[in-house]
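A.B. asks: After the sequence you'll find the predicted model.
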Amino acid sequence: MDFKDYYAVLGVSESASPEEIKKAYRKLARKYHPDVSKEDNAADKFKDVGEAYEVLKDPEKRAEYDELKKYGARKDGSFQRPPGWESASGFGGGGYTEADAGQFSDFFEEIFGGGRRAGAGFGSGFGGGFGGQRHSMRMRGEDVHARLALFLEEAFHGCEKQVTFNVQEPDANGRVMQRQKTLKVKIPAGMKEGQHIRLKGQGAPGVGGAENGDLFIEVEYAPHPHFTIEGRDIVITVPVAPWEAALGGSITVPTVGSKVNVKVPKGSSSGSRLRLKGKGLPGKHPGDQIVILQVAMPERHSEEAERLYRKLAEAEKGFNPRSKLHV
């Protein structure tokens, strides 16, 4: 008897997580379901996918199958039950969890054959047999993920945007096609980069009358010429003249959509940070605006300015800005 590699059937690795296994199963079950698929041998492939998932979805059954795969699978692709092996998963002694055993392969019966629970559906919500019959299946539509780029001003104030994305759905002939959809989306004020907006029912259509999937829109920011974002704080680097840094004073600083007057402390240096409370991204706990001072020098100095600098150098000759470098 040939060994059935359930991992290969679902197209996942032996280390695949339960979420990866479920995702692969849902994708393939939709692809091969006889109600929508026009592919050759769709019913057989649909059956194989359901059988593989029935085994791999349960940790205990999966562990048992992994042991059999390790000790019972031969290099030529055949299978022989290891001596003295008996099913411990509950397949053999108490029936299948959700499965109509009559739908499974001889390989499955050889490994897990035994008690059957009458009337159970195939797999996760599949019903009926395969022998030429149609299948009553309800499957929730796949969730769809899209990205939406926003200017900082749009995220700050909130806005309405259009988002375009693709969904897979069967056409009138049952073929799975991609369809482009465009929706208007209301962006609330204060959306952070990486946050998601969920639009219920706007994902891929469900099968057999089941509900549609959802659309998840991830917000990302377009680069801004002046501002950067740290959490909910908005950061800007503001140049100041040497005398403004030395003597202190009031300067005008831009914020998102406005400007404010900020007091520069006397003796400030490049890298000094000033905090404008509540001027960051709005929300339940608004962020702040961080102003980073950067001392800027004029490109050219007048003779008078150079004379004053020489006088300053003489007056402050005891100051060594490189003292921390020990030079």
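C.D. replies: Now that the structure is in, tell me what you want to look at.

A.B. asks: rest of the way, CA atoms for contacts and neighbours
C.D. replies: Will do.

A.B. asks: Double-check that Tyr71 belongs to a strand.
C.D. replies: No: judged by DSSP: H, G, I helix; E, B strand; the rest coil, Tyr71 forms no part of a strand; its state is helix.

A.B. asks: Near it, how many other residues are there?
C.D. replies: Tyr71: 14 surrounding residues under other CA atoms under 10 Å.

A.B. asks: now do Pro254
C.D. replies: Neighbours around Pro254, by other CA under 10 Å: 16.

A.B. asks: Same check on Arg300?
C.D. replies: 8.

A.B. asks: for Cys159, same thing?
C.D. replies: Neighbourhood size, Cys159 [other CA under 10 Å]: 14.

A.B. asks: quick one, what contacts it?
C.D. replies: By CA atoms under 8 Å, 6 or more residues apart in numbering, the contact set of Cys159 is 186-189.

A.B. asks: Strands along the stretch 101-250 of the chain, start to end?
C.D. replies: Assigned by DSSP state E, counting those that start in this stretch, the stretch 101-250 of the chain shows strands spanning 126-127, 136-137, 144-150, 159-170, 176-187, 196-199, 215-221, 227-230, 233-240, 249-255.

A.B. asks: quick revisit: if any of the contacts of Cys159 are buried, give me the PyMOL selection for them.
C.D. replies: To isolate the buried subset of the contacts of Cys159 in PyMOL, counting by 16 or more other CA atoms under 10 Å, use the following:
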select buried, resi 187+188+189
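
A.B. asks: any chance of the contacts of Cys159 in TSV, with distance to Lys263 too?
C.D. replies: Formatted as TSV, those follow (distance: CA to CA, whole Å):
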residue	distance to Lys263
Lys186	37
Ile187	34
Pro188	32
Ala189	28
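
A.B. asks: For Leu293, which of the strands of the stretch 101-250 of the chain is the nearest?
C.D. replies: Among the strands of the stretch 101-250 of the chain, strand 233-240 comes nearest to Leu293, with 5.2 Å by CA to CA.

A.B. asks: Return the distance of that closest one from the chain's centre.
C.D. replies: Centroid separation for strand 233-240 versus its chain: 31 Å, with CA atoms, centre = their mean, to the nearest Å.

A.B. asks: In terms of secondary structure, what does it contact?
C.D. replies: strand 227-230, strand 289-295 (3 or more CA pairs under 8 Å, 6 or more residues apart in numbering; DSSP states H and E).

A.B. asks: Please identify which of the strands of the stretch 101-250 of the chain is closest to Tyr309.
C.D. replies: Judged by CA to CA, the one of those that comes nearest to Tyr309 is strand 233-240, at 17.3 Å.

A.B. asks: ok, now how distant is Lys279 from Pro265?
C.D. replies: Lys279 sits at a distance of 20 Å from Pro265 (criterion: CA to CA, to the nearest Å).

A.B. asks: let's bring in a second one:
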Amino acid sequence: MEFKDYYQILGVEADADTPDIKSAYRKLARKYHPDLNPEKDAEDRFKEVAEAWEVLKDKERRAEYDELRRYGGRPQNDFEPPPGWRSSASGESPNFSGDFSEFFSSMFGGGFAQGGAGPRAQGFRGQDIEIEMPVFLEETISDVSKPISYELPVMESGQLRRSKKSLKVKIPAGVGDGERIRLRGQGAPGQGDAPPGDLYLHIRLVPHPVFDVEGHNLLVTVPIAPWEAALGAKVTVPTLDGKIHLTVAPKSQSGQKLRVKGKGLTSKIGKGDLYAVLKVVMPDSTSPDVEALWQELAQKAAFDPRTEWGNKGGGKS
């Protein structure tokens, strides 16, 4: 099994703090998002980046991953965990699948469903299996079918072994982060004539490179030029199902929010809203002519944004 170096994937140091890791994730996710990057390997790179963030954002998983990494894991190695190693985080969601790698599933999936891996008495119902299902925000707009693979504990000739099972599951529109979807009879087989257990999908919304989620609402940062903030402008803003045009009013400020009804996440009670958060961005460089215009503006405006501090005079205070 190939070891995944999540720090290398995100291009950060092993001692990077969570905000730096999140910043690196969002930059790479935006770069490789399939809707924004037409290259053939963009989707695979996007999933790899999302998997790295899923581990490193969680304090417990990151600590366990660091332990494995110190044990000797390096990319391209035929990696095996230390003898007897088991993720303590696997109790929360014992199996993982969906768009994540075999390494992720093996290291953090746990293996068997909660309740122990031992064989059940003859005639007992099969174990329930729980799988974490990553879902992209775009996939919540309408019903979507996703392939999954997971392992089941089965008894053969008195020996307990793992058997791999694959199927396609329907993820309903409006599914939310943390929801559980029950698939009857798709868990471990029962003993004797007893029925099989059920499969439970734990929905985890994958962090998006453009949108932040607040409940069923979405937030998107909209960069605007200083003159657009001063004079007003029409700007193009992305949504989950296409682009829209918004009007920025004159004298707009950084941090100001523009509400777009019905462009948030779908839910069972309706649709949330999209909030476009304005951010005034200065040009990286300017020509002498543009510098002269700024100087002229400073003189004619005679504006001091810090008057509440008791400054006197113009903007040079």
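C.D. replies: Everything's here; your move. Computed from a predicted model, the values in this text were never measured in an experiment.

A.B. asks: Can you say which of the helices and strands packed on strand 233-240 of structure 1 is packed in most?
C.D. replies: Among those, strand 289-295 has the highest mean neighbour count (mean count of other CA atoms under 10 Å), at a mean of 21.

A.B. asks: ok, back up a step: want to throw the helices and strands packed on strand 233-240 of structure 1 into a markdown table with distance to Ala24 of structure 1?
C.D. replies: Below are these laid out as a markdown table (distance: least, CA to CA, whole Å):
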| stretch | distance to Ala24 of structure 1 |
| --- | --- |
| strand 227-230 | 37 |
| strand 289-295 | 45 |
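
A.B. asks: Lys243 of structure 2 maps to what in structure 1?
C.D. replies: Counting by TM-score structural alignment, Lys243 of structure 2 lines up with Lys259 in structure 1.

A.B. asks: quick one: that match is in a strand?
C.D. replies: Yes: the assignment for Lys259 of structure 1, made by three-state DSSP, places it in a strand.

A.B. asks: Give me the distance between the alignment partner in structure 1 of Gln295 of structure 2 and Ser269 of structure 1.
C.D. replies: Counting by TM-score structural alignment, Gln295 of structure 2 corresponds to Arg310 in structure 1. Relative to Ser269 of structure 1, Arg310 of structure 1 is positioned 20 Å away (CA to CA).

A.B. asks: Report how many residues lie close to the closest residue to the match of Lys243 of structure 2 other than its chain neighbours.
C.D. replies: Of all residues not flanking Lys259 of structure 1 in the chain, Val253 sits nearest, at 5.6 Å (CA to CA, 6 or more residues apart in numbering). By the measure other CA under 10 Å, the count of residues near Val253 of structure 1 is 16.

A.B. asks: cool, the one 5 residues further on as well?
C.D. replies: Other residues near Ser258 of structure 1 come to 7 when the count uses other CA under 10 Å.

A.B. asks: any idea how far it lies from Pro282 of structure 1?
C.D. replies: From Ser258 of structure 1 to Pro282 of structure 1 the distance is 14 Å (CA to CA).

A.B. asks: now swap in Gly206 of structure 1 and tell me
C.D. replies: For Gly206 of structure 1, the distance to Pro282 of structure 1 equals 37 Å [CA to CA].

A.B. asks: higher neighbour count, the two?
C.D. replies: Neighbours of Gly206 of structure 1 and Pro282, each counted by other CA under 10 Å, are more numerous for Pro282; the result is 21 against 18.

A.B. asks: check contacts around the counterpart of that one in structure 2.
C.D. replies: Alignment note (TM-score structural alignment): Pro282 of structure 1 maps to Thr266 of structure 2. Neighbouring residues of Thr266 of structure 2 by CA under 8 Å, 6+ apart: 140-141, 173-175, 216, 272.

A.B. asks: So for Arg310 and Ser269 of structure 1, which sits in the more crowded spot?
C.D. replies: Higher neighbour count among Arg310 of structure 1 and Ser269: Ser269, with 17 against 12, using other CA under 10 Å.

A.B. asks: Tell me which residues touch the more buried one, please.
C.D. replies: Here Ser269 of structure 1 is in contact with 245-246, 293-295 (CA under 8 Å, 6+ apart).

A.B. asks: distance of it from Trp243 of structure 1?
C.D. replies: Relative to Trp243 of structure 1, Ser269 of structure 1 is positioned 11 Å away (CA to CA).

A.B. asks: next one: Pro282 of structure 1
C.D. replies: Distance, Pro282 of structure 1 to Trp243 of structure 1, by CA to CA: 35 Å.

A.B. asks: and if you look at Leu308 of structure 1?
C.D. replies: Distance of Leu308 of structure 1 to Trp243 of structure 1, given as CA to CA: 12 Å.

A.B. asks: so who does the spatially most central residue of structure 2 touch?
C.D. replies: Geometric centre of structure 2, nearest residue: Pro207, 2.1 Å, by CA atoms, centre = their mean. Contacts for Pro207 of structure 2 (CA under 8 Å, 6+ apart) come out as 50, 136.

A.B. asks: With Thr255 of structure 1 instead?
C.D. replies: 279, 289.

A.B. asks: follow-up on the earlier one: thought the residue nearest to Lys259 of structure 1 was touching Val264?
C.D. replies: No: applying CA atoms under 8 Å as the test, Val253 of structure 1 and Val264 come out as separate, 10.8 Å apart.

A.B. asks: Show me what Ile292 of structure 1 lines up with in structure 2.
C.D. replies: Match for Ile292 of structure 1 (TM-score structural alignment): Val277.

A.B. asks: pretty sure its match contacts Gln256?
C.D. replies: Yes: using CA under 8 Å, Val277 of structure 2 is in contact with Gln256, at 5.7 Å.

A.B. asks: hey, where'd the helices end up in structure 1?
C.D. replies: Remark: helices of structure 1, listed N- to C-terminal, are 6-10, 18-32, 42-56, 59-72, 91-94, 106-112, 152-157, 242-247, 303-315; assignment by DSSP state H.

A.B. asks: What distance do you get for the residue nearest to Lys259 of structure 1 to Pro265 of structure 1?
C.D. replies: Using CA to CA, Val253 of structure 1 is found at 15 Å from Pro265 of structure 1.

A.B. asks: got it, and Gln195 of structure 1?
C.D. replies: The gap separating Gln195 of structure 1 from Pro265 of structure 1 is 37 Å, by CA to CA.

A.B. asks: ditto for Val55 of structure 1
C.D. replies: According to CA to CA, Val55 of structure 1 stands 69 Å off from Pro265 of structure 1.

A.B. asks: Neighbour count: those two, which is higher?
C.D. replies: Between Val55 of structure 1 and Pro265, counting by other CA under 10 Å, Val55 is the more crowded of the two (22 against 16).
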